[in-house]
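**Q** Predicted structure and sequence below. I'll ask about it afterward.
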Amino acid sequence: MANTPSAKKAVRKIARRTALNKIPRTRMRSFIRKVEEAIASGDKTAAQDALRAAQPQIMKAAAKGIVHSNTASRKVSRLAHRVKTLG
């Protein structure tokens, strides 16, 4: 437990930042889930549309510092590869 005033303030700041970061992170994960569900169903056009919608959300999360830019690029790349290999 935080004892000093600065540590108590840091706890408040972290809680506030976590709450703000939660919204775009959840949004990004929802878009990724939609792509993965479309891939699982085997529908290539739906998967392509879902990927086209998910890519800006993933990169926006990276731009805001929610995820690292390399992580975002890797996620987009792997999803694109899986969509491309669909029959």
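**A** On my side now, so go ahead.
**Q** switch to C-alpha atoms for all contacts and neighbour counts from now on
**A** Fine.
**Q** quick one: contacts for the residue nearest the centre of the chain?
**A** When Cα atoms, centre = their mean is applied to the chain, the residue found nearest the centroid is residue 28 (3.3 Å). Residues near residue 28 by Cα atoms under 8 Å, 6 or more residues apart in numbering: 54, 57-58, 61.
**Q** need the next SSE after the lengthiest helix in the chain, C-terminal direction.
**A** Criterion DSSP state H: the longest helix present in the chain is helix 5-41. Later in the chain than helix 5-41, the nearest helix or strand by DSSP states H and E is helix 44-63.
**Q** counting contacts, what elements does that following helix pack onto?
**A** helix 5-41, helix 69-84 (3 or more Cα pairs under 8 Å, 6 or more residues apart in numbering; DSSP states H and E).
**Q** take a look at this one as well, against the first:
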Amino acid sequence: MANIKSAKKRVLTSAKRADRNQAIKSAVKTEIKKVRSAIDAGNKEDAAKALICATSAIDKAESKGVFKKNTASRKVSRLAKAVAKM
């Protein structure tokens, strides 16, 4: 642990931010899994609904700074392409 007060605060805030980012990433992965499982099951309606939720989660993660803009766009694009291909 650091000795300087500002360094101690940075350690605490960066740990808090890392936890928050991890939770957001986990939520996005869960939404993506829902889309993938609906695609594997062949249920187009559920896949379309799950795609909307996943897109929203990915966009929200992008706005929070968890994903970069191009990464978020790539994830959304690949999911949308997979659903459209059904």
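**A** Noted; the coordinates are in hand. Worth saying up front: this structure is predicted, and the values here are computed from it rather than measured.
**Q** And the TM-score between these chains?
**A** Superposed pair, TM-score by TM-score structural alignment, normalised by the length of the second structure: 0.85. Supporting alignment: 85 aligned residues with a Cα RMSD of 1.5 Å.
**Q** Adding neighbour count and distance to residue 36 of the first structure, write the contacts of residue 28 of the first structure out as CSV.
**A** Output for those, formatted as CSV (neighbours: other Cα atoms under 10 Å; distance: Cα to Cα, whole Å):
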residue, neighbour count, distance to residue 36 of the first structure
54, 23, 11
57, 21, 15
58, 25, 14
61, 20, 18
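**Q** Nearest to residue 72 of the first structure among the residues you listed?
**A** residue 58 (5.8 Å; Cα to Cα).
**Q** OK, contacts around that closest one?
**A** If you count contacts by Cα under 8 Å, 6+ apart, residue 58 of the first structure has them with 28, 72, 76.
**Q** 6 Å instead?
**A** By Cα atoms under 6 Å, 6 or more residues apart in numbering, the contact set of residue 58 of the first structure is 28, 72.
**Q** what does residue 49 of the second structure give?
**A** Residue 49 of the second structure touches nothing, counting by Cα under 6 Å, 6+ apart.
**Q** Mind doing that once more with 10 Å?
**A** 34-35, 38 (Cα atoms under 10 Å, 6 or more residues apart in numbering).
**Q** how much space between it and residue 4 of the second structure?
**A** Residue 49 of the second structure sits 50 Å away from residue 4 of the second structure, going by Cα to Cα, to the nearest Å.
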